[in-house]
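1. What follows is a predicted protein model with its sequence.
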Amino acid sequence: MTARRTLVRTLVAAVALAAALPLTGCSAVLDLLPRPAAQPERDETTQEIVEESQADVFALRVGDCMNTVDEEVVSEVPVVPCGEPHDDEVYFDFTLDEGDYPGDDVVLEASDTGCLAEFEAFVGLAYDTSSLDFYAYRPTEESWAAGDRVVSCVIWDPAGQVTGSLAGAAY
């Protein structure tokens, strides 16, 4: 009797699910499917961003300009053409070594060291004498587990928004 009751309950649950799914609309099914990362619209020749939009942080390239995001863990960023006022610019990318996640402190140290090493070449002035600053989008333990090893070095002006690239700014 118990096996029959379990079978009947399973069938009733399956029928109820089959009846309810169409009532929820496509959103229930779409929420289960992976979504493509938001890609910024780029000029076909120069590959520069041509309009303001949200972009997946993994879609960022050297030379991309954006506005600041205040969250600690970022998945999307507001990108803009560099000719418009903006807060930040990606100035260098590099890849950390493969292996197990080395820990937040090690990733932070490697990111700071790698970004600092390229700062002067980009700005045209040593970091210690420049009024500009930098930070890095770096892998988290979770993104590392998914294969993320890229560090994106981002430059910004503490005085406020800029228009155009900071490449060769020398201040």
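-> Perfect, I can see it now. Numbering: from 1, shown residues only.
2. okay, CA-based contacts and neighbour counts for the rest of this
-> Will do.
3. right, and Glu83 touches Gly164 too?
-> Rather than Glu, residue 83 is Gly. Yes - counting by CA atoms under 8 Å, Gly83 touches Gly164, with 4.8 Å between them.
4. the helices in the chain, which residues?
-> 2-24, 26-32, 104-123, 141-145 (DSSP state H).
5. Any figure for the gap between Trp156 and Leu32?
-> Distance, Trp156 to Leu32, using CA to CA, to the nearest Å: 38 Å.
6. now do Ser143
-> 20 Å.
7. just Thr2 next, same as before
-> Remark: distance between Thr2 and Leu32 (CA to CA) = 34 Å.
8. quick one on the thing from earlier: and Ser143 and Leu32? Which one has more around it.
-> Neighbour totals were compared for Ser143 and Leu32, and Ser143 leads with 13 against 8 (other CA atoms under 10 Å).
9. Next one for the comparison:
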Amino acid sequence: MTLALPNPLLRSRRRWAAVAAVALIGVFPRAEPPQPIAVKGDDFITAETTGILDIEGGECFSDPAYLDRANDVVVLYKPCEERADNESYGFVQAADGEWHRPAVAAYGWQECGRDFVRRWGGQSESGMDFYPVLPTAETWADGDRSIMCVVYNPDGKITRNMVPLVH
């Protein structure tokens, strides 16, 4: 009985095939799964989120994120052309009265939604979406009745000023 020894040339070919496969992976990296876009509802940002009160109508800003130097979760002004997350497109004023979050939220969705449809024709036409930034019980007690209306791109970033002029 003869014992067959492995062919050194065959081993060498397998080794080079493995090296080539690893090299190709480095040249053609696997696509990373897309990062989920945050669900932006009426509790995503509030009047108490640090930095939001510095944002004016037509200005773009970041999603809330922890900032070491502030030791807090903040939103930051960002030029729209620099891939911003959100853009303020207006403000509505809630009526005076007792603080009732569900009623204030419903009013914010209704009024911001009305302005959103007037400006963009709705989500299906524009590809954009919106959310209201509400006062909190604490800011309401201080007289805050402003609701900021915010537009964003559910598929990514804003790369230019999105607010159309409305006559």
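-> Looks like it came in fine. Keep in mind that this is a model prediction, so the values were computed, not measured.
10. ok, the aligned residue in the first structure for Glu81 of the second structure - contacts?
-> The alignment partner of Glu81 of the second structure in the first structure, by TM-score structural alignment, is Gly83. Contacts for Gly83 of the first structure (CA atoms under 8 Å, 6 or more residues apart in numbering) come out as 163-165.
11. Over to Asp87 of the first structure?
-> Neighbours of Asp87 of the first structure in contact, by CA under 8 Å, 6+ apart: 65-68, 156-157, 160-162.
12. OK, contacts around the residue nearest the centre of the first structure?
-> Most central in the first structure under CA atoms, centre = their mean is Val57, positioned 1.7 Å from the mean C-alpha point. For Val57 of the first structure, the contact set (CA under 8 Å, 6+ apart) comprises 74-77.
13. residue in the second structure matching it?
-> Alignment note (TM-score structural alignment): Val57 of the first structure maps to Ile52 of the second structure.
14. And its match, how far from Leu76 of the second structure?
-> 8 Å.
15. Overlap in contacts, the two.
-> What both Ile52 of the second structure and Leu76 touch, as defined by CA under 8 Å, 6+ apart, is an empty set.
16. quick revisit: can you turn the buried part of the contacts of Asp87 of the first structure into a PyMOL selection?
-> Selection of the buried residues among the contacts of Asp87 of the first structure in PyMOL, burial being defined by 16 or more other CA atoms under 10 Å:
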select buried, resi 65+66+67+156+157+162
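17. ok, the contacts of Asp87 of the first structure vs Gly103 of the first structure, which is closest?
-> Of all those, Thr68 has the smallest distance to Gly103 of the first structure: 25.1 Å, by CA to CA.
18. winner for burial among the helices of the first structure?
-> Ranked by mean neighbour count, those are led by helix 104-123 with a mean of 16 (mean count of other CA atoms under 10 Å).
19. Please enumerate residues in contact with it?
-> Against helix 104-123 of the first structure from outside (CA under 8 Å, 6+ apart): 91-92, 94, 96, 125-127, 134-136, 138-141, 151, 153, 166-171.
20. Understood, closing this out.
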